[in-house]
Structures are given as structure tokens and as C-alpha cells.
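K.L.:
sequence plus predicted model, see below.
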Amino acid sequence: MSIVDALDRVCRRLDEIRACVRWAEAIVREGGSDAERRASNEIRAASFIAACGAMEQFFRAFVEWLCGEIGQSGLRYVEIRLSLHSIASSGDFRSLQSLRERDPMFGRRMDLLNRTVSTKSCSLKVPRDELGLGGETIRPGQVSNVWAVFGLPGSGFEDLGQEVAMRVLADSRNDYAHGRVDISTFLAHPECEPSRFLDRISALEEWCFHCWSAGLEYLDSQGYRR
């Protein structure tokens, strides 16, 4: 999937979530039936999970886009920035965590280091369970890790509001999804007030475009070179 397609998908998904939340808000305001009010509450609570899911899908697509573009650049391993070898040598790093025998361990260490000066064309692919991209709720720390690994320009967030929005939605989503609070207690929190929630997802939508802009700048300047 292209990054433009990923942006289109996340924006459409957030529009759907907005529409659902506004409907739920209208039901409460206009005094709907008991069944409608219960449905309204379920929709408002589920919207946190849906919004976080949209962020997870987009961020995964963003990282895969960067990896794909770097791979298509034709650069060799010796030419890419050293931090990118944490992805290129992901398998070796992971195996070193479990190796205990001396000879295999040193052999794997040498393989890893030799790859940093290899003249073979580089190939980057982030395993689904690394960098928090395997279905975990995206948090600011994971964004910072991706920025550091790739050497992306600027910060992972355009402003503090985007970072706060991500943290608030992640915390709220987990509290509800993991049953730490019941739905009534959850929706009584100020962050669950519809207008506040809509502001948060607008900030995250802007964050998606910030990622895209930073990625374009990075690729145009060949920031992945050593």
C-alpha cells in the first residue's frame, strides 16, 4: 500500500468515527430511548478502540513505506546509516538474545558486523513484533524509536498536542478494552466528552500528515545514507 493510500484510509476511518460519535452525542442530547442511549454509550467507548486501531494501521504502513523506498534506492548495506542496521540485522540481534554457546555466538556477531560493510543491496523489513508494530497500541515512545532508527528529521510530533492526544487515547483505550473500568465510569472521564475526543482525533489526523511530510523530506534528502 502506498503512503497516499494509507493516508486516505486513515482519514476515511477517522471520518467514520467522527460521524458515529456525533450521532451518539445527538442521541443523548435529544433524549433517545433506553436502547438508543445504551447503543450511544457503546459507540462512544468503542470509538477509542477504533481510533487507536486506525493509528496502528497507519503507522505500520508508514514504516513499511520507508523501508520499501530505502530498499528501492539501490543502496548497499555499507551505504545506509548504521542505525538502520538495527532493522537490517534484526534476525541476528534476536538470535543473539538466546545464543549461549561461544562459537555460534561469535559467528553471529561477526555476521552482524560484516553486514555493516557489505556491498550487497540492502533490504529492510521490520518484523511484525518489533518497534511496537505488531498490533500494540501506539504510544509516543514507539514513535520516538522509529524516528531514531530511521534518522527522520525533526521530532516525531509536530506539537505537544499531538503527543498528548496519542497518550490519552492509548491510556483510555487500554483502560476500557482490558476491563479496568466499567463503561459508565469510563464515559464519565473528561477525556470521553465527545467534543474533547473529537479534538484528540483531529490532532492525531494532523500527526499522520506530519509523518508523511517528515517521510517525504527524509527520502528527498536521502537521510538514510550513512
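P.N.:
Everything's here; your move.
K.L.:
could you use CA atoms for every contact and neighbour count after this?
P.N.:
Noted.
K.L.:
quick check: the residue positioned nearest the centre of the chain vs residue 93, distance?
P.N.:
In the chain, the residue lying closest to the centroid (Cα atoms, centre = their mean) is residue 59, at 3.4 Å. Distance, residue 59 to residue 93, by Cα to Cα, to the nearest Å: 23 Å.
K.L.:
what about versus this one:
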Amino acid sequence: MTEGIEQAHVEFLSRTMLIRRWLILQGEGEVEGFSPEMAANVRGWAIVWMGAAAESFWKPFLHATCKAFAQSSVMAHRRNARAQSIFFLERMFCDVTKELNPRWERSFALIESMVSADRKDMSFSLPYDGKTLRPRHIELFWNLFRIDGSPFPSIIHKQSLETLADDRNTVAHGEQLPNTVGRLRSKRDVMSTLTRLEETLEKTYLATLDVLR
């Protein structure tokens, strides 16, 4: 039931491993053809690649988690009423007539579906807007599945993810060149950001496996 969740995490780590290799190869100066300009470019692009790795992980991870929840037992569904919103969110907020009978009939159908419908055959909504991964996305996920504790290993991890998203968008949207952003970050800084990203997503990954057991 958790194969898709585990696969998303494995693929994420394979991407971060490649980013780490590039950062190791860049050196701290002119090493094997990596001039200071080239090294700054590597650091700048590493930030963009980290953001891409996080987004490439998050959507399939969410999909696999919601699918696993849908396949879980009726008792598991009843224990987490809040997570039921993945099945009913769109139906709750879709436009509906103000005519008396159709309005009430829709509420009857929605309530009956909440109580008795087989979740295994129901579509679901992902708790994600498709934007650059930020702390608020992770906090929403933990809130949805009622996971205890903080989503982040430390407040620094939370701040680091927010800064990563800002820097990623600055380059990806053409507001600054990669080497401009890269010059503002040492190799150690970028490595630390990468490590914190791995630790943050690993915490959510492990917590999710515990919730679904």
C-alpha cells in the first residue's frame, strides 16, 4: 500500500545525490576547469534543481499517500475524519442552485456519500496548489492527516525551505541570473540547504508511513 510513497522518496534522494555530486565537483575556486564564475553558476543552478527535486517528490508523494488512505480500512477512515476532505472538497464548494429542493437534495447526497460511499472507488483532491514547495504546503499536509508534532526538524529547517523557494523563483522567473544568486551563497551554505531539505522531507515521509500503518 505504501510502495508509491517509498518510490517517490527514493527518486527524490537520487536527484539530491546528483546535486550533491555537482556541488562537490565545483570546488571552491579554479579546480578542474571550474572557474569562480562556473562555480557560482553551479551553486545558483543547484538551488533551482533543489526546488525542482522537491516539487518532483511532493506531487507523486501526495497522490500515493491519498491513494493509500483511500485503500485503508473503514475504521482508519473513521479515525481520521479530517482527512475525509480529500474525497469531498470539490463537492463542498462547487456551485449549486439556490432552489429549495435541489439544494437540499444535494446535501442529502453529500451526507449519504460521506457516511456510506466506498472510498476505494472515489476520486480525491490533492492538498496542493502546484506552486513551489513551501512550509505552508507541508504544514497543510500534517494538519490534514493529523500528524503529531512539528513538520520540521527545527525552525531553521522551516526558514531554509522558505528561502529556498524564494531563491528558486528568483532564478526560474528570470529576476536574477544563476551566477548572481550563486555568488551570494558559499558551497557550504548550499550544501546545508540541501541537507535540510532532505531532512525535512524525510521527516514527513517517515511520519506518513507511521500514520498509514
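P.N.:
Received it, and whenever you're ready, just let me know what you need. Predicted model only: the values in this text are computed from it and were never measured.
K.L.:
circling back to that earlier point, need the contact list for the residue nearest to the centre of the first structure.
P.N.:
residue 133 (Cα atoms under 8 Å, 6 or more residues apart in numbering).
K.L.:
which strand or helix spans it?
P.N.:
helix 34-72 (DSSP states H and E).
K.L.:
what's the neighbour count on the closest residue in space to residue 56 of the second structure that isn't next to it in sequence?
P.N.:
Leaving aside its sequence neighbours, residue 56 of the second structure sits nearest to residue 12 (Cα to Cα, 6 or more residues apart in numbering; 7.3 Å). Using other Cα atoms under 10 Å, residue 12 of the second structure has 22 neighbouring residues.
K.L.:
for residue 49 of the first structure, see how far away the aligned residue in the first structure for residue 12 of the second structure is.
P.N.:
Aligned counterpart of residue 12 of the second structure in the first structure: residue 10 (TM-score structural alignment). Plainly put, residue 10 of the first structure is 14 Å away from residue 49 of the first structure if you go by Cα to Cα.
K.L.:
repeat for residue 80 of the first structure
P.N.:
37 Å.
K.L.:
okay, the two: which has more neighbours?
P.N.:
residue 80 (21 against 18).
K.L.:
and residue 142 of the second structure, how many neighbours does it have?
P.N.:
Residue 142 of the second structure has 18 nearby residues by other Cα under 10 Å.
K.L.:
how about residue 182 of the first structure?
P.N.:
12.
K.L.:
how about it: what's its closest non-neighbour residue?
P.N.:
Here the residue nearest residue 182 of the first structure, using Cα to Cα, 6+ apart, is residue 176, at 7.1 Å.
K.L.:
go on, residue 124 of the second structure?
P.N.:
residue 87 (4.5 Å).
K.L.:
so that neighbour sits against residue 126, correct?
P.N.:
No. When contacts are counted by Cα atoms under 8 Å, residue 87 of the second structure is not listed as touching residue 126 (9.3 Å).
K.L.:
next, count neighbours for residue 52 of the first structure.
P.N.:
Other residues close to residue 52 of the first structure by other Cα under 10 Å number 23.
K.L.:
I misspoke; the intended subject was residue 165 of the second structure.
P.N.:
So residue 165 of the second structure, with other Cα under 10 Å, has 21 neighbours.
K.L.:
which residue in the first structure aligns with it?
P.N.:
So residue 165 of the second structure corresponds to residue 170, using TM-score structural alignment.
K.L.:
how about the residue lying closest to that match once chain neighbours are set aside, secondary structure?
P.N.:
The spatial neighbour of residue 170 of the first structure that comes closest, neighbours along the chain excluded (Cα to Cα, 6+ apart), is residue 137 at 6.1 Å. Assigned with DSSP: H, G, I helix; E, B strand; the rest coil, residue 137 of the first structure falls in the coil class.
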